[in-house]
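Pasting the sequence and the predicted coordinates here, then a few questions.
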Amino acid sequence: MIKRRCAIGVLAGTLASLALAPLAACSAKPAAGHGPVEIPFWSNQAGAGPAETKNMKTMIADFNASQTSYRVTWRTYPFDSYNTTVQSAAAAKKLPCLLAVDQPVVPNWAWAGYLAPLDLPKELTGQLIPGARGEYDGKVYSVGYWDAVLSVMARRSVLKTYGIRVPTLAKPWTGQEFDAALAKIKTGGTYKAPLILGDPSGNGASYPFPPILSSFGGDLIDRGDYQSAKGVLDGPAAQEFGTWIQGLAKRGLISTSTAQGSPFLDGTVAMAWNGNWDATAALAKYGDDMLFLPPPDFGHGIRTAAGSIGFGVTTGCTAEQKRGAQQYLKLTLDPKYIARFSTTQGVVPSTAAAASIAKDYAPGGRLSVLTELTQKHAQVRPATPAFPVIDTVFNKAVGDIIAGADVKSTLSRAASDIDRNISSNHGYRSR
């Protein structure tokens, strides 16, 4: 199943909060005196695992010890309520200086006036993989240390049993091959379903499904100007995609269970379109039998999802605080820190330099295919302030289609809902 904390889907609160006017937000000014300038830092990592907490604390401590001009102070909030907390702080003009922000939400927060563009060197931001760089209107607003990536998890022995070819990045399955493989596994009767593709209710669908939609030739919105979903979310290619996923459900080729846990690790499904967060556990259980495979090519190339938690500077910073915050980001983008996140947390390193020294993700490592997928085939979600609405609308559409709703009218309604929101916000033009 797609885990919301890694996959990042609906993160922008209620629809009513999505069209906030830009805010001249500000944080508390540093106290007068000769001490270091305080840089308040908020993140959505309350309750994170001990490795993640330790990694963050280490970076902050190292930065604070590396100079005497600034002092980063870190405060964490629960993941599920974090966005509401940030929105409330922005409304009260009490934003901190540094913020954790989910990459697909960056354009909305930049447009609303929460985030300021980063003035980091291009040679630094340019080395980041697509999912670790939050951009809007041609500017970088966030940078990250890791990303999550999806692959088809399978077992070599299962594919061999059913005479199914092991695909490669150079020669992935075609859509027809993939469907035939699922049908063979279904006929065998060993598994409750051949595949789990995502939550059949549509919850979080905007993470695992758009790469497949794009492989069919559709998309969530026209990325040329981000002004309309018509023709791309409800066009012939998107309808073919919708018919395909609905057909998988009707034929019993995908799991329709909404139970928590990992059906692939439980052994109840043969394959899973799943993320690296389950990779270590899968290797521990299945060992050398474990495969991480590229997605099928449905005619327009292979795609995997991208975009994870990054860190940006808010409009609440003073000029001096912003200088310190950007020094912090520069220091912590060192490959040694990024590789440590990868090695201890099982996440995809955000730079090639870090990947080269991260054990599993380095060339020849057990998860090196995930590194290559991320570097060469990642597709970020649309960089538009409308994304939170796109997210909500698409999630519902996918859930309805899997449940049996008419594909054409469902997608047409979804595209119209998105276009209506964009129009009501005057195209989300930069202000």
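Received it, and whenever you're ready, just let me know what you need. Numbering: from 1, shown residues only.

going forward, measure contacts between C-alpha atoms and count neighbours the same way
Fine.

Can you tell me which residue is spatially central in the protein?
The chain has Gly307 as the residue nearest its centroid, 3.4 Å off, counting by CA atoms, centre = their mean.

ok, it - contacts?
Shown in contact with Gly307 (CA atoms under 8 Å, 6 or more residues apart in numbering): 7-8, 102-104, 130-133, 147-148, 380-381.

Most neighbours among the residues you listed, which one is it?
In terms of neighbour count, Pro104 stands highest of the contacts of Gly307 at 32 neighbours, by other CA atoms under 10 Å.

Could you check how far the nearest residue to that residue once chain neighbours are set aside is from Gly144?
Once flanking residues are discounted, Pro104 sits nearest to Arg381: 5.9 Å by CA to CA, 6 or more residues apart in numbering. Using CA to CA, to the nearest Å, one obtains 16 Å as the distance from Arg381 to Gly144.

all helices for the stretch 301-431 of the chain, in order.
Per DSSP state H, counting those that start in this stretch, the stretch 301-431 of the chain carries helices over the ranges 319-332, 335-345, 352-355, 368-377, 387-402, 407-424.

export these to a markdown table and tack on mean neighbour count and distance to Arg431?
Supplementary listing: those in a markdown table, determined by neighbours: other CA atoms under 10 Å; distance: least, CA to CA, whole Å:
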| stretch | mean neighbour count | distance to Arg431 |
| --- | --- | --- |
| helix 319-332 | 18 | 21 |
| helix 335-345 | 21 | 34 |
| helix 352-355 | 21 | 35 |
| helix 368-377 | 21 | 32 |
| helix 387-402 | 24 | 17 |
| helix 407-424 | 20 | 15 |
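
Phe79 is nearest to which of those?
Closest to Phe79 of these is helix 387-402 (CA to CA; 16.3 Å).

if we can go back for a sec, in TSV: the helices of the stretch 301-431 of the chain, plus distance to Gln227.
Output for the helices of the stretch 301-431 of the chain, formatted as TSV (distance: least, CA to CA, whole Å):
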stretch	distance to Gln227
helix 319-332	32
helix 335-345	36
helix 352-355	34
helix 368-377	25
helix 387-402	12
helix 407-424	7
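
Leaving out chain neighbours, which residue sits closest to the residue nearest to the centre of the chain?
Of all residues not flanking Gly307 in the chain, Gly131 sits nearest, at 3.7 Å (CA to CA, 6+ apart).

Got another one to weigh against that:
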Amino acid sequence: MSNLITTLTREAKGIVTMHIPRRSRHLAVMTGTGLSLALLMSGCSGASGGEESDGTIEVWAHAGQAAESEALQGLVEDFNSSQEDVTANLTLIPEADYTSTIQSTSADELPDVMEMDAPTMASFVYDRKLISLDDVVSSETLDNRIEGIKESGTYNDATYAVGLFDVGLGLWGNATLLDEAGIEAPTTAEEAWTVEEFEANLAELAEVSPSGQAIDLGEANGFAAEWGTFTTTPDIWSAGGTLLKDGKAEGVLNSEENVQALEAWASWREYADPNTSGTAFPDGQTALTWTGNWMYPTFSEALGEDLVLMPLPDFGLGTKAGHGSWQWGVTPAAEGNTDAAGSFLDFLLTDDSIATMVEANAAVPGSSSALEQSELYGPDKPLELFANNLASACGSENVTEECIAVARPVTPGYPTVTSAFGSALLAIWGGADVQEELDSAARAIDSDFSDNNGYQDD
């Protein structure tokens, strides 16, 4: 089984099915829990707890968009056929189960190479599930990364993750509806609407939007989930706030800047379409939507020349945007076989491989040379705004007016931070007091950090 590409897909009713090759003639079916999946995976992944694998490496990745998964499968096949020294065996795990599967799998049962969502990297380093890539991946590959990839892949001054792509977050508009309301769309960071202008425009655009609501903020994605943290942190960074500083949340997460920013965010509910269908903006029902680059293929097909990409509103410190997407790392299971793991990652991060992937998912190319050649993100291209944002990336504890793309906190305690913050966001959106919710979230985060010695490495 270790020589197979195994694909795990989530069925409509939440059942996870592992598709076994024809000669096995059976299906293993289970409920979609990370623990159950991890137990099954440990029996078939072929990871050997650090033993040499004779040029064979096991690779785990998330099963996201169909086109993205297909592109990755093709790249693995290309790598395997490009040389005879290393064979990569790919396992795709449903995105909803992916992070919990890694969390519940012991380090010696992990694959040699694994994908991870950028904000989880530091927690996996802390749990000894990743090794530094500085002597594993080539210097040419590392030097060619765009700034956003460097920022989100670095922890304690060492590189633990590299990525084929990064993401952008922006405000998308329907030019016809904007024109009908007499509103001009900003197209550069310097032209971003102030929050006051944005709120006035929401009222105007609600009048011309067929749904009677001006904007889709992604409520259907769940504000308590990572979506909430990813899409609202630009508001607090732009207002001069942040989530965490020096491992502390008290006086930071519940600061006056954050309270004011989230009070404004909650007030937009009056103009927000819940969009349970997932098609409000491309169907022309709302004038605006607040989402990322991955929606460009859908939006451009639906709206054509009416599609406008704009920066997020400026709360006072300039427009900000989140970044940090799926990246790749090497686990201790690759000990003695890091050359093979490194050669695989070097192949994934070539310009040709990156071009294949971003053609599938419309993401921001992760290397400087691939970005320059991009038909979407290069100079004067339709998504250039996202590339410009990532060129000025920074960490969440040193946000300046000049910085636009900000990485979520790089800390082993990030799962606690986003969980507590997300719970507060959901309550705030439902009408709860902002200060009280942020106070409660700050206490929960600081308690967890205290219980874990501040997540300091031994």
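Arrived safely. Since the structure is predicted, the reported quantities are computational estimates derived from the model, not experimental observations.

Please state their TM-score.
Put the two chains on top of each other and the TM-score (TM-score structural alignment, normalised by the length of structure 1) is 0.86; 396 aligned residues with a CA RMSD of 2.3 Å.

And the residue nearest to the centre of structure 1? What does it align with in structure 2?
Mapped onto structure 2 by TM-score structural alignment, Gly307 of structure 1 lines up with Gly324.

Next one: that match relative to Leu426 of structure 2, how far apart?
From Gly324 of structure 2 to Leu426 of structure 2 the distance is 22 Å (CA to CA).

Validate this expectation: the residue nearest to Gly307 of structure 1 resides in a helix.
Yes - counting by DSSP: H, G, I helix; E, B strand; the rest coil, Gly131 of structure 1 is part of a helix.

Does it touch Ala378 like I think?
Yes - the pair Gly131 of structure 1 / Ala378 is scored as a contact, 7.4 Å apart, by CA atoms under 8 Å.

quick one on the thing from earlier: any chance of the contacts of Gly307 of structure 1 in JSON lines, with distance to Thr84 of structure 1 too?
Output for those, formatted as JSON lines (distance: CA to CA, whole Å):
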{"residue": "Ala7", "distance to Thr84 of structure 1": "19"}
{"residue": "Ile8", "distance to Thr84 of structure 1": "15"}
{"residue": "Asp102", "distance to Thr84 of structure 1": "13"}
{"residue": "Gln103", "distance to Thr84 of structure 1": "16"}
{"residue": "Pro104", "distance to Thr84 of structure 1": "16"}
{"residue": "Pro130", "distance to Thr84 of structure 1": "26"}
{"residue": "Gly131", "distance to Thr84 of structure 1": "23"}
{"residue": "Ala132", "distance to Thr84 of structure 1": "23"}
{"residue": "Arg133", "distance to Thr84 of structure 1": "23"}
{"residue": "Asp147", "distance to Thr84 of structure 1": "23"}
{"residue": "Ala148", "distance to Thr84 of structure 1": "23"}
{"residue": "Val380", "distance to Thr84 of structure 1": "23"}
{"residue": "Arg381", "distance to Thr84 of structure 1": "21"}
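
Which of those are retained in structure 2?
Contacts conserved in structure 2 for the contacts of Gly307 of structure 1, counting by both residues aligned by TM-score structural alignment, their matches' CA atoms under 8 Å: Asp102, Gln103, Pro104, Gly131, Ala132, Asp147, Ala148, Val380, Arg381.

The fourth one: what's it in contact with?
Think Gly131 of structure 1. Listed by CA under 8 Å, 6+ apart, the contact set of Gly131 of structure 1 reads Gln103, Asp147, Ala306, Gly307, Ser308, Ser350, Ala378, Gln379, Val380.

Restricted to strands, list those residues.
Among the contacts of Gly131 of structure 1, the members falling in strands (DSSP state E) are Asp147, Ala306, Ala378, Gln379, Val380.

ok so, going back, what's the overlap in contacts for Gly131 and Ala378 of structure 1?
Ala306.

residue in structure 1 matching Asn89 of structure 2?
Checking with TM-score structural alignment, Asn89 of structure 2 has Thr73 as its match.

Does that match fall in a helix, a strand, or a coil region?
strand.

Any figure for the gap between it and Ala284 of structure 1?
In terms of CA to CA, Thr73 of structure 1 sits 37 Å off from Ala284 of structure 1.

follow-up on the earlier one: the match of Asn89 of structure 2 contacts Pro40, doesn't it?
Yes - here Thr73 of structure 1 lies in contact with Pro40, judged by CA under 8 Å, at a distance of 5.0 Å.

These two: which is more packed in?
Ranked by neighbour count (other CA under 10 Å), Thr73 of structure 1 and Pro40 place Pro40 first, with 21 against 17.

Show me where the stretch 1-150 of structure 1 has its strands.
37-46, 70-78, 98-102, 115-116, 133-136, 139-143, 146-147, 150-155 (DSSP state E, counting those that start in this stretch).

Arg366 of structure 1 and Ala284 of structure 1, how far apart?
Where Ala284 of structure 1 is concerned, Arg366 of structure 1 sits at a distance of 12 Å (CA to CA).

Likewise for Lys408 of structure 1?
43 Å.

Next: Leu213 of structure 1.
When distance is defined by CA to CA, Leu213 of structure 1 is 32 Å away from Ala284 of structure 1.

And Asp419 of structure 1, by the same measure?
As judged by CA to CA, Asp419 of structure 1 and Ala284 of structure 1 stand 46 Å apart.

And Thr371 of structure 1, by the same measure?
Thr371 of structure 1 is 19 Å from Ala284 of structure 1, by CA to CA.

can you check Thr410 of structure 1 too?
Using CA to CA, we find Thr410 of structure 1 at a distance of 41 Å from Ala284 of structure 1.

Okay, buried residues for whichever helix or strand Thr232 of structure 2 is part of please.
Thr232 of structure 2 belongs to helix 226-238 when elements are defined using DSSP states H and E. Residues of helix 226-238 of structure 2 classed as buried: 226-238 (neighbour count, 16 or more other CA atoms under 10 Å).

how about these, which pair is most distant?
The widest separation within the buried residues of helix 226-238 of structure 2 (CA to CA) is 19.1 Å, between Glu226 and Ser238.
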